[in-house]
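Chemist: Whatever this is, show me its structure:
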Amino acid sequence: MGAKAADELTVGDEVEVEIGPVAHGGHCVARYAGRVLFVRHSLPGERVRARITEGGSGDRFLRADAVAVLDASEHRVPSRCPAAGPGGCGGCDFQHVGTGHQRELKARVVTEQLKRLAGIDREVRVEALDDEDGLRYRTRVEFAVDGATVGLRRHRSHTVEAVPGCPIAVPEIDAGLAEVRADVAGDPGALEGISAIDVVVPTGEEDTVVVEVPGDAPTPPIPMTEVVDAPLGRIPMAVDARGFWQVHRDAPRVFVEAVLAAARVEPGERVLDLYSGVGLFSVPLAAAAGEQGQLIAVESDRRATDHLRENLDDRPWALVVPGRVDDLFGVPRKGPKGAKGGRNGRGRTRGRPTRSDLLPPSADVIVLDPPRSGAGRGVVEALVSLRPRRMVYVACDPAALARDTAYLAERGYALTGLRALDAFPMTHHVECIAVFEPARGSVPSP
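Modeler: Modelled structure (predicted):
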């Protein structure tokens, strides 16, 4: 039987392909008779046998796994995790790649996104954090639960892989997982109604925290303490066990140092910290602004906001403003797909929100750490209207950063600094801290 035509390929088919460049998302690009394949578990320059995992006739591209390596890259190494690879745990993208080369691949992705979406040519270097060759760094892991099976989900799947442990997690995580499994072995129905198990190793607590996440109800608050070694001293911070916190054990320290160095806040200045969470940046930024200055922190999550107030309690010049950044700045949200005539999915017209009176008319420095989707054009325009002398943008997605970089350039703010940090070794994720300043030293008009 001859080889299938490219437009006939479907799930389960296997083809031999040459692997091209790395792409954003943990895969590399290949072509089969002109058809685009996004191939996981591969490396640029390799020749592999790829098995189609998603897509078929009519789709713009196909997803595939490299199930056999015919010509290997010099950067390929034996996987550090027995559960990684085709059909296994989907948590790691680069277990088969040398750690140093992982950072080179991530740098290529950031470079390519800035060039493609923002028209910026910039050399990027991804910096390592304090981890042991990309292993044993993660202090928080959410394990999925399926009946009596506890593990991690396969890539783009609901299937739970019963992993023996997690090599990128600190040892206490594996110990917590083992205890959960021992309990289940003694009582197979122990996890009935539970959708996930969070295992957390906080730096400010003696014990590992294990949280059972109900499938049909909110998890009750579980306050705990993280400790950050900041330039201004050790900072204890209240946070919920299921709240957002950087998972790399060294990331809070490195990020705070990087943001403070980038922001260059002077005493007496007004600083905005947007999407602030529990205040990882708010607390040291408030200290830098001092009693003659002002810190305004904006956060939408209710539990995070409660902890944010607690963490800023001894700094009366800091103001916490609860709410979504776009809503508070009066930026209209996009309606659901398919909605027409300015109405939302339930038929009600969504009016333009009113700008909050709690937000100032100007700011000296703005720090923002938006979600993976980025800030967006509307928020960027609102921030530019405050005419800050400097903006520091913490980005977990290089494509979103590049899009917002283009919006900022349109409004007269240039990218003047960029650091890329490898806060998630063995995965495709990379954190960037970007600095924007008025182009040619002049503050643009709003």
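
Chemist: C-alpha only now, for contacts and for neighbours.
Modeler: Noted.

Chemist: Residue 288: what secondary structure?
Modeler: helix (DSSP: H, G, I helix; E, B strand; the rest coil).

Chemist: Please work out how many residues are found near it.
Modeler: Neighbourhood size, residue 288 [other C-alpha atoms under 10 Å]: 22.

Chemist: right, and it touches residue 271 too?
Modeler: No: the pair residue 288 and residue 271 does not pass the contact test of C-alpha atoms under 8 Å, sitting 9.6 Å apart.

Chemist: any common contacting residues for these two?
Modeler: Here residue 288 and residue 271 have residue 265 as joint contacts, going by C-alpha atoms under 8 Å, 6 or more residues apart in numbering.

Chemist: Identify the residue nearest residue 10 in space, chain neighbours excluded?
Modeler: residue 56 (4.5 Å; C-alpha to C-alpha, 6 or more residues apart in numbering).

Chemist: Could you also give me the structure for this second sequence? I'd like to compare it with the first:
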Amino acid sequence: MSEWTGRRVEAEVGAVAHGGHCVARVEGRVVFVRHALPGERVVVEITEDKGGSFCRGDAVEVLQAAPGRVAPPCEYARPKGCGGCDWQHADAGTQRGLKAAVVAEQLSRLGGVEWDVEVEDLPGGLGDWRTRARLAVDRSGRAGFRAHRSHRVIPIADCVIAAPGTVEEVVDRTWRTGAEVAVSVDSTGRTHIAELTERGRRVRHVVGAPESTELAARREWRVDAHGFWQVHPDAADVLAEVVERWADVPDGGCAWDLYAGAGLFASVLARRAATVVAVEADRPAAEHGAENLADLPQVRVFAGKVEDVLAAEELPAPDVVVLDPPRKGAGGEVVSAIAAREPARVVYVACDPAALARDVATFAGLGYALRDLRAFDAFPMTHHVECVALLAR
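Modeler: The predicted structure follows:
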């Protein structure tokens, strides 16, 4: 253990960085500081030091506060507390400004693009929005969330960002030691709870059913109650609207929906396209997609990794490609395969600005430029932000 771990130092807090912290410099070293805001002077307790040029710490005392600072509404949003929320100590406008700065910095540094980013809010405010969550279980059988960069479980009584019908239905029960508990509330207001093993396999359904019902894009969706679906109740509708408008599929054209999930974007592409190819690696999600879109004969669903399907199948040439990859991004192989088919437009939905920026740079090398970008605060109080990027040849 380094001599800096546990040490307390005063620091001037600099710019925000990707990951829910800000950058300070102490004695020639970079310190990534949580629970601080740019421009503040704070006392930092070093929490992690593996040697080298940087370490990590928490602001345990604020000597000079920034204008956007507020008292965190949750008692667990503190140093050594829950690691789920990053920006509860900032007001709504400041949170969105921090996220905008991160997206712009990532696009500049990793993507080679200078862009004036604005993060738009979604309806409903900062709390009571998270409709899907997973909680860990401590040795006493109590449910909670893990501390930042730790396996330590923080038992909780409530959660300010959780939607009604989720966390409060879990925390008053005793659970199997070492398990995880998945909870969701769907668009009909029905709660679903499952107890999972450490590897994520379901042991038993406690409340509700394996499938849930969601409403978005003027359709009803059957989805895995604990699989992927947008966790903010307004995000699916907003993203589908932007994707449909920016895709601008020509009447009778062809569109690809890669990383298609249960088929949300494929459904809006099919309003004008004669052919929609939807590709999803998770077989249960792909099966749900095929069921959800069974009334749209122009949609063909492939179950398989995107890179494998693009390499193995004779797919029709796309006029537009929509992709919504996981947090790590699409990567060079998939981006190259898309560019090789020369679609007029690419609509990229991203939950990680660094991955988006890297893929934007790869697209640029293959003849596609960033033409528009919108960012949404689909995860208030956290450092996460959802972006939609339009690229064109």
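
Chemist: residue contacts, the most centrally placed residue in structure 2?
Modeler: The geometric centre of structure 2, computed from its C-alpha atoms, lies nearest to residue 351 (C-alpha atoms, centre = their mean), at 4.1 Å. Shown in contact with residue 351 of structure 2 (C-alpha under 8 Å, 6+ apart): 326-327, 384-387.

Chemist: got the contact list for stretch 217-228 of structure 2?
Modeler: In contact with stretch 217-228 of structure 2 (C-alpha under 8 Å, 6+ apart) are residues 132, 182-184, 186, 192, 209-215, 229, 236-237, 240-241, 261-262, 264, 267-268, 284-285, 288, 292.

Chemist: Out of those residues, list just those in strands.
Modeler: Within the contacts of stretch 217-228 of structure 2, residues falling in strands by DSSP state E are 132, 182-184, 192, 211-215.

Chemist: Show me what residue 183 of structure 2 lines up with in structure 1.
Modeler: Using TM-score structural alignment, the equivalent of residue 183 of structure 2 in structure 1 is residue 199.

Chemist: burial of that match, as a residue count?
Modeler: Counted with other C-alpha under 10 Å, residues neighbouring residue 199 of structure 1 total 25.

Chemist: who are the neighbours in contact with the spatially closest residue to it that is not a sequence neighbour?
Modeler: The shortest distance from residue 199 of structure 1 to any non-neighbouring residue, by C-alpha to C-alpha, 6+ apart, is to residue 210 (4.7 Å). Neighbour list for residue 210 of structure 1: 176, 197-200 [criterion: C-alpha under 8 Å, 6+ apart].

Chemist: Counting neighbours, show which residues of stretch 159-173 of structure 1 come out buried.
Modeler: 159-163, 165-173 (16 or more other C-alpha atoms under 10 Å).

Chemist: Specify which member of those is nearest to residue 416 of structure 1.
Modeler: residue 168 (33.3 Å; C-alpha to C-alpha).

Chemist: what's the spacing between the closest one and residue 132 of structure 1?
Modeler: Between residue 168 of structure 1 and residue 132 of structure 1 the distance is 9 Å, computed by C-alpha to C-alpha, to the nearest Å.

Chemist: And residue 228 of structure 1, by the same measure?
Modeler: Residue 228 of structure 1 is 20 Å from residue 132 of structure 1, by C-alpha to C-alpha.

Chemist: Between these two, which has more neighbouring residues?
Modeler: Neighbours were tallied for residue 228 of structure 1 and for residue 132 using other C-alpha under 10 Å; the higher tally belongs to residue 228 (21 against 9).

Chemist: Would you mind giving the residues in structure 2 matched to stretch 80-96 of structure 1?
Modeler: Mapped onto structure 2 using TM-score structural alignment, stretch 80-96 of structure 1 spans residues 73-89.

Chemist: Endpoint to endpoint, the matching stretch covers what distance?
Modeler: For stretch 73-89 of structure 2, the first-to-last residue distance is 8 Å (C-alpha to C-alpha).

Chemist: Please apply the same query to stretch 125-142 of structure 2.
Modeler: Terminal residues of stretch 125-142 of structure 2 lie 29 Å apart, using C-alpha to C-alpha.

Chemist: Same question for stretch 78-86 of structure 1.
Modeler: End-to-end distance of stretch 78-86 of structure 1: 14 Å, with C-alpha to C-alpha as the criterion.
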